[in-house]
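Undergrad: quick one, fold the following:
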Amino acid sequence: MQMAGRGEGEGKTVEALPPLAVAFAAGIALARLYLAPVTWLAGFLLVLGSVTLWLGVRRKTVLGPMLAVFLLLGALSLRIAEREIHAPLENFLGRQVVLSGYVHRVQSGDDKRVVFLFQVEQAAFPGEEPAKVRSRIRVSVFRPPAALVLTYGQRLRLSGELVVPPGQRNPGGFNYASFLAGEGVSATFAVGWQAVEILPGRGGYFWLAAAEGARGRVKEALTRWLPPPEAGLAAGLLLGETEQLAVPTEEAYRLLGLTHLLSVSGVHTAFVAAFALLVTRRLRQKLLAAVLAAVLVLGYVLLTGGEAPVWRSAIMLWLVLAARHLGREGDGVRALAAAALLMLFFRPHWLFSLSFQLSFLATLGILLLTPRLQANFSRLPRFLAGPLAVTLGAQLAVLPLQLSLFSLLPLLSVPANLLCVPLVGVFMWLGLLALVAALFSPLLAAPFCLAAYPVLGALNELPNMLAALPFAAVRPPPLPPVVWAGYFLLLGLFAGGVKICWTRPRLVLAALVILNLAVFTPFWGASLGGGSGRPLEVVFLDVGQGLSVFIRTPAGQNILVDAGGGRPGSNFDPGERIVLPYLRSRRVASLDLLVLTHPSEDHHGGMPAVLSGIAVRRFASNGETDDNETFLAVRELLAAAAVPELVLSGGDRLLFGENVVLEVLSPPLEKIRHTVDDVNNNALVLRLSFRDFSLLLTSDAEREALDRLLHQQPGRLSADVLQVPHHGSRRAMSAALLEAVGAETAVISVGRNTYGHPHAEALLLLQQKESAIFRTDLHGAVTIRSDGSGWTVEPQLSPAASDGK
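TA: Just a heads-up that it's a prediction; the model follows:
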């Protein structure tokens, strides 16, 4: 790239925006992997910036140095953002503090808990003078008053412990700390209502308060004039709020690839822009009309909460309006690159946000693939060719991300979008009219809400009908990265206009051979059997107060023991949020065996999601039943998939290859009865052995069951690694048990609880035996690998693995 005249230089800089945006994003991603100090980054940036400036003055090629400069700028922006987010409160973390500030955004609320983002202005230790700070935290207040209504700007004083949010606690799992950092949040705070004091006055910015008030009036009008299902859907489509959306409808939209309609994005902003331009088109001053349209779009951005997709579409719209006013031809890809640079410069953590990634990938697919696709649809009617090309372009671009994260291929996505997007367009016109009317009075919004009712009914019923079809979506097996590399290569060639001749038999044959090798090679080792030098791998997933253990044998067989469970009163699904993401990250196509140790909510709570999300070849349990909703769902899913079932009892042995044995020690064939807790005492106790290595899984077995084993078969309890029974309950642990097991490593699967797990007496017994203790609440997931003689322990939250004996 040569630096010529002023106009030519500016033009070439604009042309370089896409690679510069990619370099900036790459810098952010690298800075997350490699913690380079800010001073180093700033020093390298100064040197490279000087070299780039010198080359530019001498009219030399500067694209390479500019890419390096933007790479460093991206890395530096993330480092600075992290410092701004975390530094103000770092001295207060993990301690009792008193915080003063105001409510930034209410995220959810009911009679049990209200959750909101809180802008901290002052922080102090109890009894000390407050210090001025500027930071944002996420607050959960339990048992709030029924009449409590929190809004933006409400001043509060909070007393409690400031907690560091957890990072990635499971391999392939959700990084909560990174997610909160994307919202500018540095810490979490959970207190009862007695620790909250309402202060007089208001805080924050008047335009955000105005947007909050407007959003409340719009929601009030929707709730007043529409039935609950349609009102919840209208709030999702118009404002991006899905809190009141019916669960079946939300699931149907997800299965059909329609979730982008519930997240305010380009589709919505385009209708808002068209509405704004329609309102201002009678103005003779085109500049004034464009400015007013831009202001109205900004108002909509603030009204909907300013998430990444709506900012992306708004910035691109503003750039297009500016280009038209200046008499220049707009370029979608460059506008997209400029939007990415602006957004990531101010919010670098957005790069790791799923909504940001999906929004930019879908837009890029529309910009690059739509023209080529439309040319191939020339024989179709124009009213169908255009929407079909746009829908297909977006779907092809987001497909790899969608499959890797959700293992879901929505087969009806294209027809569903073709049917629903026009209906959303009709609703948006009526919804925007209702929105404007509601700003003055909810009564004025009535005719527009009532007119939108049948459209909302169709948008509610149609996706539910399509999602109910057996072929609405499929879950293909995980694919290796090389397949996706080939996929993007083909998309790139297609977008670039390269003609690929598929009619040549040799090319077709070669492509099929390469594809088959790429897909099936990762599974050959498992298919051919044998140890092949692979270790036995056992992963205790961090599912909170529950248990879930993944086992992969040296022959590549996959076993899952239990699947955790949600907290009482919580809608958190560990199967959907923890177990399935882990299995997808390991590219597990199916489970050879799914084991339920006993019918307890904290062990089978995640199983419905697992059974719905991945193929299961065999299911094993102790044969006990329960009548709670989750267990009945497990039974229904097993029956629907015709999964063969095994009822295990003491003395049974399951062989996996030549050297891996899963031995059942308890319960006996005649179940244990009349104890303090028969359900726990009849839990499966399993001994996993691989050559000279062994591991004892005790599940929730308590003293009666374990004492029986100590009395009848103490020699079969010995193991190198012990899963501490019942999350460390003192009713399960005893010195005699530890003596019989002789484990040098102990793993406690435990989370926040009100039972006192793990009990101090249990921990003391382990310490007296000098066992290495690993706890999922402290260490996250715990991975154990053995070659059949020694073993290693690798906790997720520890910087290095610990060697076993």
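
Undergrad: CA only for contacts and neighbour counts going forward, please
TA: Fine.

Undergrad: buried ones in the longest helix anywhere in the chain?
TA: Counting by DSSP state H, the longest helix found in the chain is helix 413-440. For helix 413-440, burial by neighbour count (16 or more other C-alpha atoms under 10 Å) applies to 413-414, 416-418, 420-421, 424-425, 427-435, 437-439.

Undergrad: just checking, what packs against that helix?
TA: When contacts are defined as 3 or more C-alpha pairs under 8 Å, 6 or more residues apart in numbering; DSSP states H and E, helix 413-440 packs onto helix 206-225, helix 228-239, helix 266-280, helix 382-406, helix 446-467.

Undergrad: could you save those helices as CSV and add columns showing mean neighbour count and distance to R716?
TA: Output for the helices and strands packed on helix 413-440, formatted as CSV (neighbours: other C-alpha atoms under 10 Å; distance: least, C-alpha to C-alpha, whole Å):
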stretch, mean neighbour count, distance to R716
helix 206-225, 19, 63
helix 228-239, 23, 57
helix 266-280, 18, 63
helix 382-406, 18, 41
helix 446-467, 19, 51
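
Undergrad: sequence B follows; please return its structure for comparison with A:
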Amino acid sequence: MPAADDLIVSSYNESGPVVIEAVICEEPESGGRYTSLLMDDIRVTEDGSQVAADGRVLLTTSDPRPFHYGDAVLFRGTLETPRAFDGFDYPRYLALSGVYSTAFQGTLELRPADEPRPFLVQLATANNALDSAVARVLPDPEGSVARSLLLGRRGLLSDDVQDAFVRTGTAHLLAISGLHLGIIVAAILGILLVLLGRSFYLYVWIGLAALWTYAMLTGMNPPVVRAAIMASTFLFAELAGRQKHAPTALAFAAAAMVSLDPRLLWTISFQMSVLAMGGIVLLFHPLRAMLESTSRGLVARAPLDLPVSSLMLDVAAATVAATAAIWPISAGTFSQFSVVGVVVSLLTLPLLPFALAAVALTAITALISTSIAAPFAWTSWLFTTYIVKVIESFAALPWASVSLSAPEPWILVVYYGTLSALPLAWHVWQRRNAGIQPRTDSTREDRRGSALHYALPPLLLTATLIWAAVLSAPDGRLHVSILDVGQGDSILVQSPSGRTVLIDGGPDGRRTCALVDGRRPFWDRSIDVVVATHPHADHLGGLLSVVQRYGISMVIQPAIQCDSTLYEQWRDRIVAADCTVVSAARGQQMDLGDGTLLHVLNPGEMPLSGTSDDLDNNGVVIRITYGDISFLFAADIRAEAERALTGHAASELQSDVLKVPHHGSDSSSTERFIAAVGPRIAVVSAGQENAYGHPHPAVLDRYAAARTELATTCSHCTVEFVTDGAQLWIRNDSPA
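TA: Prediction:
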């Protein structure tokens, strides 16, 4: 806590509107529609003057502008005291980071920086560039997992993916801690020892350089720096040829950091860093010897005595050592004990260094060219797909984890006492068996130089990628997916030839991109046409992320202006995307290939004005036809636009499938409009238990009276239509 005689920012909690100037002290974390900003260097405006206040403020905002670490901001709003929820002591959790005040929404202004950009801000900028580069070339969820593994951006993951990591006891993978860096160090040393040997300890110096380069790539956040210091103690002990003194060096480093900031003792990242590196220091060599002895018998008849096999043993030993050391803390932190944790860790963690290396190369090359980055991106996709699929498969088991409270102190004493005794037991066993030499097989030694041994892994990798690409190729049918983006609209259209149209992006770009990626080939990072029907947040908000993540050829939007921050950001981003922008008008037509046609039905030549909502009523209405099957996407048009359409384009409205206008609001779906369209199936895109009451009961009655089958995304999740031009099939993602 700040000193008693200092002004504390929390003294303004629940005291009404305040005006503060602050600096964003960590890279903002986006959770979809909202972004969390941690603000420090607080100066409160009182009676026309500014007063410095201790403490930090955590702000949650839906402001779509890109904020970054080091930005100076002016905030106007209300401060609140953090409150506990669902048994979680949220105030204590925030207090460990010096946060005693929270805020929701308010208004923000970017202010000019008072000083030149410091080194850490420049690192954060480089980190953001790497993050954007990976996002452009890797689909989700693999892309978000890759960015989390490489850059520590855990907030990018969906709730389902995060829960899968927690249930399988692998959540520590998503935080850059001592475990993370310990496994990386083990892999680096294994590779360098094979390539360079022990001459002049080059493998240690290069390992140190690689370790701190990686720390800088992640932005040098305090938890990463602490973990890097811990890992460095292990390397310096190796350099001094005194691995037996590594525990002392590790304890000294931990004590030094705690003396500078005693609050570290209660932070999970510090505890995991110390324990993970302690586990590697104490247990690595005994586990490495046991694994080598076990593997020698298992692979005696197999051509697996490769340099990489030694590397895999190093990584596996480091994995087991670090995981064993952090297990009680991890279980207590997440209140779960994973029954499958050890198995999942052994199946995934040995591949972590290779996944990180592939993602790092992907990020760096994508800064230069997405084309150059493509082979690395495909390799990264393969590694991260394997990790995600293994974790999700085990997480789906009903008995994968059990609820668990924090271990009792006596259990911790017994557990860590046993772990500490294992190295001593190993040394005793080693001395007793010092005279026994393992049998060597000269024929296996001769096979070390075989070119096949070196060629086999890349050949298998290439074959797997080719088959993955073949299996994800277009199937010659039209696919129309009304995506479950919550309270908003987003429709993905994929023509038989593979051309794509995305109509709106929903409110949450992260969610929309994940849904789009799940229905696209992993190697295709382009969208042919994006239709922004109108500039409301529940349709346009997600498109801000879409234009950054994909190569967009064309944007179709209404020729109307909107005075909002969101629309300004949209205009800036489509300019930066350097794509063709077309103003929508009735009568426009586009050939999507193989006889798939896109028709624009609204807005008309003269935009509607003076209506209940001109932005809604001048939204872009699209009709897509393929053979005998047609789809009508009615945006958020209201009764006025429906009336205009039935008067001027009635003959063009008839469609088999209708995306219901305005989420099923009672302001739309008039009887005359429904009769003109005559849909067999209508789909409402709306969020579960939304505040607007969509779809309205009266609207449901109208479609029932017209004998139209109705589906909703809030009940059926994503609704997908597939057609060959003659028949129509419907699928949905509902677990029911």
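
Undergrad: which residue numbers in structure 1 does the longest strand along structure 2 align to?
TA: If you go by DSSP state E, structure 2 has its longest strand at strand 35-46. Counting by TM-score structural alignment, strand 35-46 of structure 2 falls onto no part of structure 1.

Undergrad: please identify the helix or strand for L313 of structure 2.
TA: helix 307-334 (DSSP states H and E).

Undergrad: C-terminal to that helix, what's the next element?
TA: Heading C-terminal from helix 307-334 of structure 2 (DSSP H and E), you reach strand 336-338.

Undergrad: other SSEs contacting that following strand?
TA: helix 159-167, strand 401-403.

Undergrad: mean deviation, it versus structure 1?
TA: Superposed on structure 1, strand 336-338 of structure 2 shows a mean distance of 8.8 Å to its aligned residues (mean C-alpha distance after the TM-score superposition for structure 1).

Undergrad: can you name the next helix or strand after that strand?
TA: helix 341-348.

Undergrad: pull out the buried residues from that following helix.
TA: Going by neighbour count (16+ other C-alpha under 10 Å), the buried part of helix 341-348 of structure 2 is G341, V342, V344, S345, L346, T348.

Undergrad: one more: stretch 38-45 of structure 1?
TA: Buried, per 16+ other C-alpha under 10 Å, within stretch 38-45 of structure 1: L41, L45.

Undergrad: quick one: contacts of that stretch?
TA: V69, L72, L73, A75, L76, R79, I80 (C-alpha atoms under 8 Å, 6 or more residues apart in numbering).

Undergrad: ChimeraX command for the buried members of these?
TA: Buried subset of the contacts of stretch 38-45 of structure 1, written as a ChimeraX selection, criterion 16+ other C-alpha under 10 Å:
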select :69,72,73,75,76,79
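
Undergrad: and which of the contacts of stretch 38-45 of structure 1 is nearest V750 of structure 1?
TA: Checking those against V750 of structure 1 by C-alpha to C-alpha gives R79 as the nearest, at 33.6 Å.

Undergrad: re earlier: now render the helices and strands packed on strand 336-338 of structure 2 as a markdown table, adding mean neighbour count and distance to A468 of structure 2.
TA: Formatted as a markdown table, these follow (neighbours: other C-alpha under 10 Å; distance: least, C-alpha to C-alpha, whole Å):
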| stretch | mean neighbour count | distance to A468 of structure 2 |
| --- | --- | --- |
| helix 159-167 | 18 | 22 |
| strand 401-403 | 15 | 31 |
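
Undergrad: make a markdown table from those and add distance to D733 of structure 2 to it.
TA: Below are those laid out as a markdown table (distance: least, C-alpha to C-alpha, whole Å):
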| stretch | distance to D733 of structure 2 |
| --- | --- |
| helix 159-167 | 14 |
| strand 401-403 | 25 |
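
Undergrad: any idea how far whichever residue in structure 2 pairs up with E601 of structure 1 is from G505 of structure 2?
TA: Residue correspondence to structure 2 (TM-score structural alignment): E601 of structure 1 is matched to A537. The spacing between A537 of structure 2 and G505 of structure 2, counted by C-alpha to C-alpha, to the nearest Å, is 9 Å.

Undergrad: between the two, which one's more packed in?
TA: Neighbour comparison, A537 of structure 2 and G505: the larger count goes to G505, with 33 against 19 (by other C-alpha atoms under 10 Å).

Undergrad: the more buried one reaches Q487, doesn't it?
TA: No. Look at G505 of structure 2 against Q487 with C-alpha atoms under 8 Å: they stay out of range, at 11.2 Å.

Undergrad: hey, what's in contact with both of those two?
TA: D538.

Undergrad: out of the helices and strands packed on helix 413-440 of structure 1, nearest to A337 of structure 1?
TA: helix 266-280 (15.2 Å).

Undergrad: am I right that A31 of structure 1 is in a helix?
TA: Yes. When classified by DSSP: H, G, I helix; E, B strand; the rest coil, A31 of structure 1 is found to be part of a helix.

Undergrad: got the contact list for it?
TA: With C-alpha under 8 Å, 6+ apart, A31 of structure 1 has these contacts: A75, L76, L78, R79.

Undergrad: corresponding residues in structure 2 for the helix or strand hosting the third one?
TA: When you say that, I think you mean L78 of structure 1. Applying DSSP H and E as the criterion places L78 of structure 1 in helix 63-86. The counterpart of helix 63-86 of structure 1 in structure 2, using TM-score structural alignment, is absent.

Undergrad: so how far is the helix or strand just after that helix off the chain centroid?
TA: Elements were assigned by DSSP H and E; along the chain past helix 63-86 of structure 1, the next helix or strand is strand 96-109. Centroid displacement of strand 96-109 of structure 1 relative to its chain, using C-alpha atoms, centre = their mean, to the nearest Å, is 24 Å.

Undergrad: ok, now stretch 474-486 of structure 1?
TA: 19 Å.

Undergrad: still on that earlier bit, ok, the contacts of A31 of structure 1 vs G492 of structure 1, which is closest?
TA: A75 (27.3 Å).
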